[in-house]
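**Q** quick check, what structure comes out for this input:
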Amino acid sequence: MIAPLTRTLIRILAIGFYREHAGVLACCFGTVLCYCFFITPAGHIDPRDLVMYNLTFTLAVLDAPIVMFTVCVLWLLYTIKSWQYIAKQLRAPENMFLYYSVNAFSRFRQFVSWSLAQFVILLPIIVYGIMILVVGMSYHSYKVPIILWLYILLLGSISARVYMYFMYEQATVPKTALFTQILKSWPKAYFSLPFYNMLHTTPWMGLITKVFSLLVLMSTFYFFNQLENTAVLYMVILITCMSHTILIYRENSFMEMYMPMARNFAYSRARIYGQHVIYYSLLLIPETVVLLTYTDLLTTALLFTFSLGCLLLLRSLLYIPSMYMRRYLWSITGIFTLSFIVILSQGGWLLIAATVTTSFTLCHTYYYQKET
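**A** You can find the predicted model right below:
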């Protein structure tokens, strides 16, 4: 029988987590299941062996260190997302009673209940771990399943300790983050204000975006050791640029909400565009380092210019009047599709020129026409 404390935590927090993230979880978990059971490999394979073939291939792929590392990082990001949700729910007025009721139990009882609640949140990961365990035992491959299950147990245990920390510490007046205390006295250039706002308000969003971008790049170079087709690199860079969409949109929201007076500054539109160039060049430093590691200087320069042009275009779109989220997403979808077609047509140079020219034109035309 489930203890009352555990049942309460599961009903209020774990089930609430699934309600809020049902769409994303269904999409991600459904993609994994479709891959494992419905993807048909090349060649003739008996339909009776198709599912086991895909499961075996999944286990073989996980033996690759870079893929194993990617899976662990994705699971860690999922766990961190659950920490953010639990922290937000514990601060909600309707859940303040948990501070008094949960802390009335012993620390061991709290640890067990929080661990069980976290394992309920980790059910999609646990189901995938069970699948890997079954396939591994069938083919006498125990290393990957054991490592993954130890990792799952570690995530659950660490999460329980994190939640206990929330219960004891968040009832007090929140403290300013250490990096905020360090950086608040530094002089800050105008173009860097969105970056400091991201560090202060949504640091995990920026971290997740950069980790995803770097993993996509590194995985591409890992699986294609001799990558001579530049079209593949342009496609990968296009995907990494699109992953920055939410950061760009939040940057614009921050400037519109907290810096509306900026349009009264004595800044020319060329200077505003130049500040965007500096900001996004700094934002692309991690990707540039990876490109320099795996490609020559000329290829890196071309890909960097293309990625910079894409980010500038995504930013300049937001200067168009009435460019709200829905219309912005449709515009991005159109840009992605058109860019994909141009890349397949070996039009990398054309795409670089088009993104830079269009972004500057949009910024120059609409910067002072933006509705506030």
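
**Q** all contacts plus neighbour counts: C-alpha atoms, from now on.
**A** Will do.

**Q** what residues does Phe340 make contact with?
**A** Going by C-alpha atoms under 8 Å, 6 or more residues apart in numbering, Phe340 touches Met235.

**Q** Ser359 is in contact with Ser309, correct?
**A** Actually, residue 309 is Gly. It isn't Ser. Yes - proximity of Gly309 to Ser359 meets the contact threshold set by C-alpha atoms under 8 Å, at 7.3 Å.

**Q** show me which of the two is the more surrounded one.
**A** Gly309 (25 against 21; other C-alpha atoms under 10 Å).

**Q** so what does the stretch of helix or strand that one belongs to touch, helix or strand wise?
**A** In this assignment (DSSP states H and E), Gly309 forms part of helix 297-317. Here helix 297-317 touches helix 230-242, helix 245-258, helix 269-283, helix 285-294, helix 348-366, going by 3 or more C-alpha pairs under 8 Å, 6 or more residues apart in numbering; DSSP states H and E.

**Q** tell me which residues of the following helix or strand past it are tucked away?
**A** Next helix or strand after helix 297-317 toward the C-terminus (DSSP H and E): helix 325-344. Neighbour-count burial for helix 325-344 flags Tyr328, Ile332, Ile335, Phe336, Ser339, Phe340, Val342, Ile343 (criterion: 16 or more other C-alpha atoms under 10 Å).

**Q** and Val162, which of the helices and strands packed on helix 297-317 is closest to it?
**A** helix 245-258 (26.9 Å; C-alpha to C-alpha).

**Q** ok, and what's touching the closest one?
**A** Applying C-alpha under 8 Å, 6+ apart, the contact partners of helix 245-258 are Pro194, Asn197, Met205, Gly206, Leu311, Leu314, Arg315, Leu318, Thr372.

**Q** so what's Ser115 up against?
**A** With C-alpha under 8 Å, 6+ apart, Ser115 has these contacts: Gly156, Ser157, Ser159, Ala160.

**Q** what lies in contact with the one helix or strand Tyr128 maps to?
**A** Using DSSP H and E, Tyr128 sits in helix 123-138. With contact meaning C-alpha under 8 Å, 6+ apart, helix 123-138 is reached by 29, 52, 55-56, 59, 75, 119, 142, 144-146, 148-149, 152.

**Q** farthest-apart pair in the residues you listed, please.
**A** So, those by C-alpha to C-alpha: farthest apart are Met52 and Phe119, at 27.2 Å.

**Q** of those two, which one has the most company?
**A** Phe119 (22 against 15).

**Q** let's see this one next to it:
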Amino acid sequence: MISPLSRILIKIFSRGFYRANAGLLLSCFVIIVSYAILITPLGTMNHELFAFSELFVILTFISNPVTLTIIFLAWLLYTAKSWQYVFQQLTVPENGFLFYSSTSLPKYKQLISWWWMQFIITLPLIMYGLLAVGFGIAHQQYLYPVLTLLYLLLLTTGSAGIYVWQANKLSAGVRYKPSFRLPFRWPKPFFTLFLHHILHRLKTGGLLTKTISIFCLLSGAYSVANNNRHDLRVAGLVVLTSIAAHLYLLYQEHRFELTNLPFTRNFPYNRNRLFAYSVLQYVLLLAPEIILLFVTETPLLATLLVFYALSAMLCFRGLLYQIGLQMNIYLPLVFVVYILLFWMIMYGILWQSACVNLLLGYLLFYNRYYKLPPLV
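**A** Okay, the predicted model is just below:
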């Protein structure tokens, strides 16, 4: 039976976490759907081979220690992201009543309530883990499924214990002070301000985004179609999905620009120069992916894929200039655009779609930079 305190914690923290990270979660969903439904078959697999490949991917997860370790690390990053969100929300004045209501209970009751809250946050991981466990038991693979269940239990229970400790520490008057700071300084050109913001404020989200993006480029979405390794469509779809993983950072960039840098619109920079700054910023942001593409592909194909990646980033960013920080509109719109770009790649017009993306991103930026919708 879920206690009243558990319901309050779920309403404040669990629901709030999903609202605050809707972009990141949608990116993960798009990547999974693209891999499982769109990229893997690519029109070349019959139904039996496609079903076998999907079964092979799940069995690899429950029987390969390397794959299992990578998945566990990704889950740990997701959990660390939830820690960061809960710690920040605990310091919000509106949630101060929790210090008197929750900390007055015995520690074990606090632990149970926080456990249910973390269980809801971890629910996407639990669902995927249970699916893999079911396949493992069906195919007589028991060790790694048991480790998966124990690991999920450890993440949930350990997180609950951390929350209990943090809430009681705050109730005693010790404030939460993040201590993650770089030990050195370097020049900060205008176009790198958001990159520094990622290092200072969005470490967990940025690390999780880059992990998903790199994993997408290196995952079975690329290796299953090994016979078509240099097929332009396969490479284009993988790059598009990798860029979709950056939707969270794109949304946070727009929020950062509107809330922290509104005065920069008075700087003596014309819009063409600012657009060029955006290109430079995305080149730096996508540096790991760019290096990986040049390592795994021919120089000509890698150059085309980098051009496509930058154009897709600018296009998705331009949509925010049109609709503002309305996540309920941005997410469905981005998903529709993603599907359109997917089919353009499937029909073999990768470089043409890159030109369309670049032109659309530039026009939206140029026309809406000084005509932004109000904050919501």
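
**Q** how close does whatever helix or strand comes next after the helix holding Tyr128 of structure 1 sit to structure 2?
**A** As assigned by DSSP H and E, the chain's next helix or strand after helix 123-138 of structure 1 is helix 143-169. Its aligned residues in structure 2 lie a mean 3.0 Å from helix 143-169 of structure 1 after superposition (mean C-alpha distance after the TM-score superposition for structure 1).

**Q** tally of neighbours for Ile146 of structure 1?
**A** If we define neighbours as other C-alpha under 10 Å, then Ile146 of structure 1 has 15 of them.

**Q** residues in contact with it?
**A** Applying C-alpha under 8 Å, 6+ apart, the residues contacting Ile146 of structure 1 are Leu133.

**Q** kindly provide the distance from it to Ser157 of structure 1.
**A** 16 Å (C-alpha to C-alpha, to the nearest Å).

**Q** equivalent analysis for Gln226 of structure 1, please.
**A** Counting by C-alpha to C-alpha, the gap from Gln226 of structure 1 to Ser157 of structure 1 is 42 Å.

**Q** out of the two, which sits in the busier spot?
**A** Counting neighbours by other C-alpha under 10 Å for Gln226 of structure 1 and for Ser157 shows that Ser157 has the greater number, 18 against 9.

**Q** quick check: closest non-adjacent residue to the more buried one.
**A** In this structure, Ser157 of structure 1 finds its nearest non-sequential neighbour in Ser115, 6.0 Å apart by C-alpha to C-alpha, 6 or more residues apart in numbering.

**Q** could you do Leu98 of structure 1 as well?
**A** That would be Leu90: by C-alpha to C-alpha, 6+ apart, it lies 7.6 Å from Leu98 of structure 1.

**Q** residue contacts, that neighbour?
**A** The contact partners of Leu90 of structure 1, taken as C-alpha under 8 Å, 6+ apart, are Met96, Leu98, Met167.

**Q** tally of neighbours for the last one?
**A** Met167 of structure 1 is surrounded by 20 other residues when neighbours are defined as other C-alpha under 10 Å.

**Q** and for the second one?
**A** Leu98 of structure 1 is flanked by 15 other residues according to other C-alpha under 10 Å.

**Q** measure it to Val71 of structure 1 for me?
**A** Here the criterion is C-alpha to C-alpha. By it, Leu98 of structure 1 lies 33 Å from Val71 of structure 1.

**Q** still on that earlier bit, can you tell me which of the contacts of helix 123-138 of structure 1 is nearest Arg109 of structure 1?
**A** Checking the contacts of helix 123-138 of structure 1 against Arg109 of structure 1 by C-alpha to C-alpha gives Phe119 as the nearest, at 15.5 Å.

**Q** surely that closest one meets Gly156?
**A** Yes - Phe119 of structure 1 lies in contact with Gly156 (C-alpha under 8 Å); the separation is 6.1 Å.

**Q** separation between the counterpart of Leu258 of structure 2 in structure 1 and Ile335 of structure 1?
**A** Taking TM-score structural alignment, the alignment pairs Leu258 of structure 2 with Glu256 from structure 1. Separation of Glu256 of structure 1 from Ile335 of structure 1 (C-alpha to C-alpha): 24 Å.

**Q** same question, Thr245 of structure 1
**A** Distance, Thr245 of structure 1 to Ile335 of structure 1, using C-alpha to C-alpha: 12 Å.

**Q** same check on Trp349 of structure 1?
**A** 16 Å.

**Q** likewise for Glu287 of structure 1?
**A** 21 Å.

**Q** still on that earlier bit, turn the contacts of Ser115 of structure 1 into CSV, columns for distance to Val173 of structure 1.
**A** As requested, the contacts of Ser115 of structure 1 are exported to CSV (distance: C-alpha to C-alpha, whole Å):
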residue, distance to Val173 of structure 1
Gly156, 27
Ser157, 26
Ser159, 22
Ala160, 22
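
**Q** closest to Pro4 of structure 1 among these?
**A** Ala160 (16.9 Å).

**Q** am I right that that closest one is in contact with Ile121?
**A** No - counting by C-alpha under 8 Å, Ala160 of structure 1 sits too far from Ile121 to count as a contact (11.8 Å).

**Q** mind checking the helices and strands packed on helix 297-317 of structure 1 for the one nearest to Ile86 of structure 1?
**A** Between Ile86 of structure 1 and those, the tightest spacing by C-alpha to C-alpha is seen for helix 245-258, at 22.4 Å.

**Q** and the closest one, how far from structure 2 on average?
**A** Here the mean offset of helix 245-258 of structure 1 against structure 2 after fitting is 2.1 Å, by mean C-alpha distance after the TM-score superposition for structure 1.

**Q** so which bits of that helix are buried?
**A** Under the neighbour-count criterion of 16+ other C-alpha under 10 Å, helix 245-258 of structure 1 has Thr245, Leu247, Ile248, Tyr249, Glu251, Asn252, Phe254 buried.

**Q** let me have those in CSV, extended by distance to Leu292 of structure 1.
**A** Listed next are the buried residues of helix 245-258 of structure 1 as CSV, based on distance: C-alpha to C-alpha, whole Å:
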residue, distance to Leu292 of structure 1
Thr245, 24
Leu247, 24
Ile248, 25
Tyr249, 28
Glu251, 28
Asn252, 30
Phe254, 32
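
**Q** closest to Arg107 of structure 1 among those residues?
**A** Within the buried residues of helix 245-258 of structure 1, distances to Arg107 of structure 1 taken as C-alpha to C-alpha reach their minimum at Leu247, with 39.3 Å.
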